[in-house]
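Undergrad: I would like to see how this sequence folds:
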Amino acid sequence: MRHGCFAGKTIGERLQIIRERTGKSRTVVAGLVGRSSDWLKQVEKGKIQTPRLPTLVKLAEALGVHDLAEITGSTAMPIDLSRRAGHPAVEALREAIEEMPLAVNDRQQPNVDALKHASANAWHLWHNSPTPRSSVGALLPAIIRDARRAARILDVEPRRSAYATLTSAYGLAHQVLAWVSDTPLLWLVADRAMNAAEHAGDPESLALGAWVLGNVWRASEREEDAYQLVTEAGTLLEPYLNNGDDTTRALWGALHLHGAITAARLGREGDALFALDQADKMPRKMPSGYVHSSTVFGAANADTTGVNVYTDLRKSAHTLDADIDALPSVHRRSRLWLDMARSYHQRKDRVATLQILQRATDTCEESMRHHPMARGIAGELVSNGGRNVQRDARVLAKRLGLTA
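TA: Now for the predicted structure:
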């Protein structure tokens, strides 16, 4: 993506071309530089003044641009921008995911049960640690390497079990890498998860692989493809709902919640509310208090996902009764408090927005520091919050890693 295709283009037009080619939404890019998606749209369309150099540098970093001249069109002041990882855990995970060892040591037989246990423990840590990326990032590269080795050297059923564990490990890798790594790595993780699921061959692994890939497609503005994928995956599980175990039912419910959120983003209210209603019924068919280890599907998850759905449908009043603290996942609670803040932000209630975003940050600061929506809302509160909000908003923005 060099300068020839940018001939005669303004800085705003160049930014839009690069953003679209990298598959990033305005919300994501704007959030990474602490601004709103509307601000970025105005920049791209040339309706406001061109950002100053420090902001252009931040935009270049968010877009993965190494040479600022691609954005400015000027070589008078060359600035080289090296790729930076959004979190220290990224590079070790990248190495484990990207490496392709052709020879493996087959003298020591892997313990598939131990691998499954290690993956389950890593998921538990993700949902319960106050620093989920740091905690899981220290363990996951070894789990991925060991599961890949097991899948290479074991036979038949143990191999399928190893692939099922590998699907789960890649699914967790996607959670760790979301918002902090480049788009190609996220796509690779999703592809590896789906490939491992196909090798495992069981409906639950295929459903989990679809859940992971659907998340990546939805984040890449392929909402329609994501909706179709998780709908088909749910259909795949339906013959096993009565005679299968709770894992099957939980994955079916999680896929419907995924579909509800995705349909809401597409503006398809009927499909979104139907999927939400279907998911809400499933916990009644499961033991009281059951929570799926990966997707955290259960009664609390089904109840609170309405925050996401109604916020995206811009029906903010419906989100106010959600019991977010009932969710058994620190990371997920912080994300839902963020969606609650977004709900208040839609209604321009800046005081409530600030208070709820502070609560999201108190719940899991690491997650909020790396979420573009949290950074974007905090940036807007600093810029436009008014005298009663701006001082505390600056403190919050500093916690989220923004210059305020």
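Undergrad: make it CA atoms for all contacts and neighbour counts henceforth
TA: Fine.
Undergrad: Helices of the stretch 151-300 of the chain, start to end?
TA: Ranges of helices within the stretch 151-300 of the chain are 156-177, 183-200, 203-219, 223-237, 246-265, 269-281, 299-304, based on DSSP state H, counting those that start in this stretch.
Undergrad: Please give the structure of this sequence too, so both can be compared:
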Amino acid sequence: MDVETFGTALRRLRLSAGLSVREVARIAICGKSYVSDLEHGRRCAPSMCVVQALDKAVGANGELISLVANLANAAQAAGVDALEGDGTEVRRREFVGLTGAALIDTVLDASDDSARASSTFESLAGVLVDHSQAADGPVDLPSLAGAVWTAKRNYQSCRYSHLVGGLPVLLRGLRTACAVLDGEARLRANALAAEAYHVAASMLLKQDDKGLAWLAADRSVQAAQASQNPLMIGSSARIITHALMNGGHHRTATDMARGAALRMSAELTDSSPDGLSVYGSLLLRGAIAAAHGGERHRIAELLDEAAEAGARLGHDGNHMWTAFGPHNVLCHRVNIALRLGDVGAAIAYARQVEIDKLPVNERKATLLLDTSRAFLLQGRHEKALRILRTVGDLAIEEIAGRAAPLRLVRDIQATAPPSLRREAREYAASLGVGT
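TA: The predicted model follows:
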């Protein structure tokens, strides 16, 4: 293919649409530098899925797709492979497919946003260790509630780059609210703070920042206790359990989750969806902690009790931001079976999950990553890679910049059979993963 002709057409259509390179990259889920290189003929011919994404991004109504088809036909007639250009070796590790095209310079732009992200986490650290007197000022509790809702939604949708920037300001605002309000308003402010610190801790755990995650989790528990809301207290016990588990305190984490679930069971007798969801989620968190400690008897006990709570709830909802339900229980069975080395059981459980029943993308992505790992351990590399690419389609930020998923990418790349090696290498390169 004549890559210069394609690049010229792409630039013309982009300018006609009044779009910047960054905007096209964002819409097409491509790297900014990749789009720029295409426009200047510095890249090999893109795949058709990328062409289709770019065509849609610039509103070309099929013009780019037709151009590529015509150029490919002309090249074929001339005896030239449309993907090989002038016959020189194609730099295929620079290929960016649609699934994996949201490179690090899109999620956290390598030139600007990585430094900004680092600064944001430093600001978050400053908020978490600040024990000075809270600043006085006006408090808009409904606006704070809306900001907490947005933060939780961004987390569950795997929009982590949207989430982290607003956390320091949100936490400062809630700290002021908890200090200056009184009565029911203060209780409400503390409940909101418990939620906000909870999501901060969850984000930090994904970044493997155990120290800051522990601080945020502890702040969540303190705020929940101050809210005097049993549901909020139970919900925050989930994140402190998670922090304990990630710190290697598996027995303590299991005991804490089980104890918090028992207290909830005693205090909440109406079996409301909120109560059942928090109760069941605590049991699941305890089961994961028990799996880390290899306590098979406790795993079975906690999973069975969680399954019973899921059956009583009767659906997979997102009550109290738990994403709890029968299929969520199955997701945890997948994770635990994989952790215990029972790969066949993990895949069998995964096949039972109706993924559309899972209410949040973060839970879907986690399930798919576990399933990809299970297929890899069975030596079924093609299935492992296909599922991994599906995660990229669904929630690229669940892979890019996170250590564990990127290790999975490297493992697939390193062990792929010859028939799949090039595709695995190209996908790894699209995520910024070297050999």
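Undergrad: And the TM-score between them?
TA: Remark: TM-score between the superposed chains equals 0.72 [TM-score structural alignment, normalised by the length of structure 1]; 318 aligned residues with a CA RMSD of 2.5 Å.
Undergrad: Mean neighbour count and distance to L93 of structure 1 for the helices of the stretch 151-300 of structure 1 - can I get that in a markdown table?
TA: Supplementary listing: the helices of the stretch 151-300 of structure 1 in a markdown table, determined by neighbours: other CA atoms under 10 Å; distance: least, CA to CA, whole Å:
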| stretch | mean neighbour count | distance to L93 of structure 1 |
| --- | --- | --- |
| helix 156-177 | 24 | 8 |
| helix 183-200 | 21 | 10 |
| helix 203-219 | 24 | 17 |
| helix 223-237 | 20 | 25 |
| helix 246-265 | 26 | 25 |
| helix 269-281 | 19 | 33 |
| helix 299-304 | 22 | 28 |
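Undergrad: so can I have CSV of these showing distance to L327 of structure 1?
TA: Below are the helices of the stretch 151-300 of structure 1 laid out as CSV (distance: least, CA to CA, whole Å):
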stretch, distance to L327 of structure 1
helix 156-177, 17
helix 183-200, 26
helix 203-219, 19
helix 223-237, 23
helix 246-265, 14
helix 269-281, 15
helix 299-304, 5
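Undergrad: Looking at the ones you listed, which is nearest to V351 of structure 1?
TA: Closest approach to V351 of structure 1 among these is made by helix 299-304 (22.6 Å; CA to CA).
Undergrad: mean distance, the next helix or strand after that closest one to its aligned residues in structure 2?
TA: Heading C-terminal from helix 299-304 of structure 1, the first helix or strand you meet, by DSSP states H and E, is helix 306-312. By mean CA distance after the TM-score superposition for structure 1, the fitted helix 306-312 of structure 1 averages 1.3 Å away from its aligned residues in structure 2.
Undergrad: centre of the chain versus helix 306-312 of structure 1, how much separation?
TA: How far helix 306-312 of structure 1 lies from its chain's middle: 16 Å, per CA atoms, centre = their mean, to the nearest Å.
Undergrad: So which bit of structure 2 is the next helix or strand after that helix matched to?
TA: As assigned by DSSP H and E, the chain's next helix or strand after helix 306-312 of structure 1 is helix 330-346. Mapping helix 330-346 of structure 1 onto structure 2 (TM-score structural alignment) gives residues 361-377.
Undergrad: Not counting the matching stretch itself, show me its contacts.
TA: The contact list for stretch 361-377 of structure 2 (CA atoms under 8 Å, 6 or more residues apart in numbering) reads 155-158, 323, 328, 331, 334-335, 338, 343-344, 346-347, 350, 355, 358, 381, 383-385, 387-388, 390-391, 394-395, 398, 405, 408, 412.
Undergrad: what residues are up against the equivalent of A185 of structure 2 over in structure 1?
TA: If you follow A185 of structure 2 across to structure 1 using TM-score structural alignment, you land on P158. Residues near P158 of structure 1 by CA under 8 Å, 6+ apart: V112.
Undergrad: Equivalent analysis for N154 of structure 2, please.
TA: Counting by CA under 8 Å, 6+ apart, N154 of structure 2 makes contact with Y160, H162, L163.
Undergrad: can you tell me which of those are in helices?
TA: Y160, H162, L163 (DSSP state H).
Undergrad: Please tell me how far the counterpart of the first one in structure 1 sits from Q358 of structure 1.
TA: With TM-score structural alignment as the criterion, Y160 of structure 2 lines up with R133 in structure 1. In this structure, R133 of structure 1 and Q358 of structure 1 are 20 Å apart, going by CA to CA, to the nearest Å.
Undergrad: likewise A169 of structure 1?
TA: Taking CA to CA as the measure, A169 of structure 1 falls 31 Å from Q358 of structure 1.
Undergrad: Likewise for S135 of structure 1?
TA: Applying CA to CA to S135 of structure 1 and Q358 of structure 1 gives a distance of 23 Å.
Undergrad: okay, the two: which has more neighbours?
TA: Neighbours were counted for S135 of structure 1 and for Q358 using other CA atoms under 10 Å; Q358 has more, 25 against 17.
Undergrad: how about the more buried one, what's its partner in structure 2?
TA: Residue correspondence, TM-score structural alignment: Q358 of structure 1 in this structure matches R389 in structure 2.
Undergrad: And the helix or strand that contains that match, what's buried?
TA: Assessed by DSSP H and E, R389 of structure 2 sits inside helix 381-395. By neighbour count on 16 or more other CA atoms under 10 Å, the buried set for helix 381-395 of structure 2 is 381-385, 387-395.
Undergrad: repeat for stretch 313-328 of structure 1
TA: Here stretch 313-328 of structure 1 shows L313, R314, S316, T319, A322, I324, D325, L327, P328 as buried, counting by 16+ other CA under 10 Å.
Undergrad: Throw the residues you listed into CSV and include distance to G270 of structure 1, thanks.
TA: Below are these laid out as CSV (distance: CA to CA, whole Å):
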residue, distance to G270 of structure 1
L313, 11
R314, 14
S316, 17
T319, 17
A322, 21
I324, 24
D325, 28
L327, 26
P328, 29
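Undergrad: Looking at these, which one is closest to R94 of structure 1?
TA: Ranked by distance to R94 of structure 1 (CA to CA), those are led by P328 at 28.6 Å.
Undergrad: circling back: H117 of structure 1: which of the helices of the stretch 151-300 of structure 1 is closest?
TA: helix 156-177 (9.1 Å).
Undergrad: check the fit of the closest one onto structure 2 and give the mean distance.
TA: Compared with structure 2, helix 156-177 of structure 1 is 1.5 Å away on average (mean CA distance after the TM-score superposition for structure 1).
Undergrad: With respect to K56 of structure 2, which of the ones in helices among the contacts of N154 of structure 2 is nearest?
TA: Taking CA to CA as the measure, K56 of structure 2 sits nearest to H162 out of these, at 23.9 Å.
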